[in-house]
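>>> I'd like to go over a predicted model; first the sequence, then the structure.
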Amino acid sequence: MNRREFLTGFAALSGLMALGKLNLASAATGEEQYWVFVSANGGWDTAAVCDPKGDIAYSSSLGNINPYSQAEIRQAGALRFAPLLDNNFAGTDPMAAFFNNQYNHLQVFNGLDYQTNSHQVGIRASMSGHQSPLYPVTAAVIASLNASQYLMPFYLGSGYGNTANLVNASRLNDLGRVQDFTNPERYLTSSVMDLVNSEHQAAMAALGSNASEAEQLVQSQFAAAHLNGPDLKRLLDKLPASPSTGDKLKAEIAAASFAAGLSNTAAISIGIFDTHSDHDSRQTVALVEYFEAVNHLIAQLEQQGIADRTTLVLTSDFGRTPYYNSDKGKDHWNVGSTMIWSRQWQGNRVIGATDNQLKALKVDPETLELSPDGVVLTQGHIHAAIRQRMGISMSSHINFQYPLGVDLLQLFT
C-alpha cells in the first residue's frame, strides 16, 4: 500500500464516521417509527392527482381546468382522483393502483396555501413547514429525537434536506462504495487496523477515571466506533438480491436502512413536474414515475416488515395554474395538496378543498369541515401536526427555536 492509497482509505473511513452518531442500533426492534418524505420535484398539478376538477371552465377566455370530463373522475372510498392526463399513454396506471390499493391508509389535504410561487420557497415550506432557509426539514427534526441510536439517522436520497446541524444528512446511493466501506482492509491491512485500535484503547485508558460522566460517555462512544466501525453491512444484507436503479433504488435503501436499524427518516425527490409547456404529456410521465416509485417503496416496507410503523408524506413545491398558457403548459400556483400515508391512524379522509377556480377554501379549526369563518390550511399546519405526532410539545426547544407560526390543528386521528 502506498501513501496515496493509505490517505485515500483513511479519508474514506473518516467520512463514514461522520455519517451519523456513534451509538448504533442493531436492527429494527418493533418500537421505532419511520418517516419518508417523497417530494414531487417542481410543482405537481394537484387537479391531475387528488383534487380533480374535470372540464369545469376556469373562465370563458382561458378554458377548462382539465382535459378530461367530470364523468372520468375516479373514486376510491371517499377519495377522488384524476385519470392520467395524456390519453395516448399506453402503459399501466400506477397512480390509479396507488389510490385503489391505499385509500384506506390515505389522508388527503387539499387547498393548502403555500403562500409563494417560488420553487425554493415552496420546497422549503413543503419539507419543513416554514419558508425560511434556516429551518431544518421535518425529517431532520424527527431524526434528531433519537439520533444516538442510528449510524445515519436521516437518509437523504435526493432533493432538499437542510438539517440546521441537528443531524447529518447521509447521501448514500452508490452501493459499490458501500460495499467498499464494509471492507476496511481494502484501504488498511488488518495489522494496521489492529495497531490503530490498540492505540485508541491505550489513549482512552490514559485519560483515567478523572473524566466527567459526559466525557466518559463520549470516550466510550469514540472507542466503540473505532473498534466496531459503522456497520453498513447490515444495509447490504437487507437490500434486495438484485437492487433497482434510480428512484426505486433510493426507495430500497430507505426501507433497508430502516429495517437494518441505521436510519429512521428519509427524503426522496422524484420527477420533473415543472411543466410550463406540453403540460399534459409531461405531467403524465412525471406522475407515472412518481407513483411507480411510491408503490415500490410501500412494497419494500411491507417486505421488510415495517410498513405498519412507517409514514409517508407525499408533497410538492406547490400546485399549477387551473388554466393553460400559450405553450399548452401550466405555470406556478400557490395552492396545492399533500397526502399522508399511514396505517397507524384513520385513512380514507379528505381535509380541505378548493373551489372551481382552484382557490383554497377555509376549514373550521375544530371540526376540520369547510367553513367560511375558518382558517386556510398551510404546510405549517401539516408539519406542526407531524411534530405533535412525534411527541414534540409546543413548549419544546424545537418549537421555540423553529416556530411554525400556526395554531395546532388535530389533523391526524
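Nice, thanks for sending it over.
>>> drop to CA atoms for contacts and neighbour counts, all remaining ones
OK.
>>> Excluding chain neighbours, give the residue nearest to residue 337 in space.
Counting by CA to CA, 6 or more residues apart in numbering, residue 337 lies nearest to residue 110, which is 4.6 Å off, once chain neighbours are set aside.
>>> also this one, for the comparison:
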Amino acid sequence: MLKTDLEITAPPARVPFYRHLYFQVIVAIVVGAVLGHFEPAFAVQLKPLGDAFIKLVKMIIAPVIFLTIVTGIASMTSLKTVGRVMLKAMIYFLVLSTLALVVGLLIAHVVQPGAGMNINPAELDTTEVTKYASKAHDLTLTGFLMDIIPETVIGAFTTGNILQVLFFAVLFGIALALVGKPGEPVLKFFEALTWPIFKLVAILMKAAPIGAFGAIAFTIGKYGIGALVNLAWLVGSFYVGALLFVLVILGLVARVNGFSILGLLRYLKAELLLVLGTSSSEAALPALMQKMERAGCGKSVVGLVVPTGYSFNLDGTNLYMTLAALFIAQATNTHLSMSEQLGLLAVAMVSSKGAAGVTGAGFITLAATLSVVPSVPVAGMALILGIDRFMSECRALTNFIGNAVATVVVSRWEGALDRDRLDAALHGHELPMPELNEPTLPT
C-alpha cells in the first residue's frame, strides 16, 4: 500500500535514547574499556567479537560499492561526468593529503615529542617490527597500480580489495550506460537489488555495539592503559594534531563550501563511535555511503568519491606517518636535513595510498616509508609498536571524517548537492527520501 503525502512528510516518531545506535556503542565502549582494565586476561579473549563484526561489514562492502557505482554511472546523462568527478576528487585528495603530511611535520617540530629520549636503535627489539617491514615491501607504486586490476571478475569480490571492486564497477557502469535501452532491465534489476542489500546493512549494524565492546576490551586488556603513559606525549601530540586538522583545516574547507564541520560530526556520530570502537573506518563504510546520499549528496558522486577516498584520501594516516617518522628520528638523535624531510614527505605521499581503512595499515605504510628513507632507522618503530593500536583509532576517525567532507565538497562542485536536504540533516531534521519504504540505518 502506498503512503499518503501526509505520511511521507510527517516527522518520524521520537525514538527512546537507549535505542539509538550511538548510545548503545558508547555504553559498549565504556563497559569494554572497564572490563579490559580490571579483567585483562578475560578481555583479550573477546577479540573474536570485534573481528567477527568487521568481517560481517567487509562481507557486504563489495556489493554496496558495486551497486552504488553501477547504478549511479548508468543513470548519468553523460559519461564525461564520471571523468570530471574523478578528476575533481583526485585534486581534492592530493591537496588535503599533502596538507595532512605538512601538519604532521609541523607538529613534530613544534612539540618535539621524541626529544631527550636518547634511544640507541641497536638496543631495540625489532622482532615484531620485522613482520610489518616484510609486508611493506609489497607497497611499491607499481605493485599498487597493478593490484587495482583483479585477476578475475569474481576475484574482485572475493579478495576484499575495495579498489578492485571500484575498478570493475566503473567499467561495468560505463558499459551499461553505453548499451542504452537494452541495458535498462539490468539497471532496474540492480536498482531493485539495492534495497535488500542496504536493508542487510541496517541489520548488520545492529551488531555494532557487540563488535565495539569486543574490540575495545581486547585493546585495553592486551596493551593496558599503562602503555600510554611512557609515550603519552607522542599520543597526545597526534590526537591534538588530528583534532586541529579536523576543526581548523577541514572546518575551513566546510565553511568555504557552505556547511558546518560540527554539524557533519553530529550527523555521523553513530558511525564515528563505531569507528572509534573498532579502530577501522572500513566498519562504517556502507553506512557512510547511505547517510551521505540521504544528506543530499549525489548518488553517483557518493559511489565514486567514498570508495576511492578510502585509498587515496587518508588524512589521518598521512598526519601520523610524518609525525611518527620525525618522533623516531628525534628519539634516536637522528638529524634530518630539510631536503631529507621533504623527501620523506614525498615518499609518504606515495606509500600511504592503498592503506584502505584496515586496522594496522598505517603502521605498515610507515614501515614502507622508512624503508625508502634510510636516514630514519626502521628499528625505531619498535618504540611505537605498543601504542600503535591507540593511535589507529584516531587515524581511522580522521580518515573517515576527511572522506565525509570530501563527498560533500565534490558534490557541491558538481552541482549534485541538495542544499535543503544537507542543511536539514546537519541540524538533526533529516528529510525523508523521495523513494517510498527506503531501508534506513539505525541512528
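Structure's in. What do you need? These numbers come from a predicted model, not from an experiment.
>>> So after superposing, what's the score?
With the length set by TM-score structural alignment, normalised by the length of the first structure, the two chains reach a TM-score of 0.27; 191 aligned residues with a CA RMSD of 7.2 Å.
>>> burial of the residue nearest to residue 337 of the first structure, as a residue count?
Under the neighbour criterion other CA atoms under 10 Å, residue 110 of the first structure is assigned a count of 25.
>>> Equivalent analysis for residue 220 of the first structure, please.
For residue 220 of the first structure, using other CA under 10 Å, the count is 14.
>>> What residues does it make contact with?
For residue 220 of the first structure, the contact set (CA atoms under 8 Å, 6 or more residues apart in numbering) is empty.
>>> Secondary structure element holding it?
If you go by DSSP states H and E, residue 220 of the first structure is part of helix 213-228.
>>> List the buried residues for that helix?
216, 219, 221, 222, 223, 224, 225, 226, 227 (16 or more other CA atoms under 10 Å).
>>> Identify the residue nearest residue 33 of the second structure in space, chain neighbours excluded?
Nearest to residue 33 of the second structure is residue 217, by CA to CA, 6+ apart, at 5.2 Å.
>>> got it, and residue 193 of the second structure?
residue 67 (7.9 Å).
>>> Could you do residue 92 of the second structure as well?
Going by CA to CA, 6+ apart, residue 92 of the second structure has residue 406 as its nearest residue, at 7.3 Å.
>>> That neighbour against residue 91, yeah?
No: the pair residue 406 of the second structure / residue 91 is not scored as a contact, 10.7 Å apart, by CA atoms under 8 Å.
>>> Which one of the two is surrounded by more residues?
More crowded of residue 406 of the second structure and residue 91, by other CA under 10 Å: residue 406, with 24 against 11.
>>> Which element, helix or strand, includes the more buried one?
Using DSSP H and E, residue 406 of the second structure falls in helix 388-413.
>>> Report the separation between residue 170 of the second structure and residue 300 of the second structure.
11 Å (CA to CA, to the nearest Å).
>>> shared neighbours of those two, anything?
Counting by CA under 8 Å, 6+ apart, the shared contacts of residue 170 of the second structure and residue 300 are 69, 73.
>>> in the strand or helix carrying residue 4 of the first structure, what counts as buried?
In the assignment (DSSP H and E), residue 4 of the first structure maps to helix 3-17. If you call a residue buried by 16+ other CA under 10 Å, then helix 3-17 of the first structure has these buried ones: 9, 12, 13, 16, 17.
>>> Who are the packing partners of whichever helix or strand comes after that helix?
Counting by DSSP H and E, the next helix or strand C-terminal to helix 3-17 of the first structure is strand 34-40. Contact here means 3 or more CA pairs under 8 Å, 6 or more residues apart in numbering; DSSP states H and E; on that basis strand 34-40 of the first structure packs against helix 138-145, strand 265-270, strand 310-316.
>>> Helix, strand or coil: sort out the residue nearest to residue 337 of the first structure for me.
Classification of residue 110 of the first structure by DSSP: H, G, I helix; E, B strand; the rest coil places it in strand.
>>> Make sure it is actually in contact with residue 350.
Yes: assessed by CA under 8 Å, residue 110 of the first structure is found in contact with residue 350 at 7.3 Å.
>>> now residue 327 of the second structure: how far from residue 237 of the second structure?
10 Å.
>>> and the two? which has more neighbours close in?
Applying other CA under 10 Å to residue 327 of the second structure and residue 237 shows that residue 327 carries more neighbours, namely 28 against 20.
>>> give me the element the more buried one is part of.
helix 315-331.
>>> name the helices or strands packed onto that helix?
Using 3+ CA pairs under 8 Å, 6+ apart, helix 315-331 of the second structure is in contact with helix 80-111, helix 232-244, helix 338-351, helix 361-372, helix 388-413.
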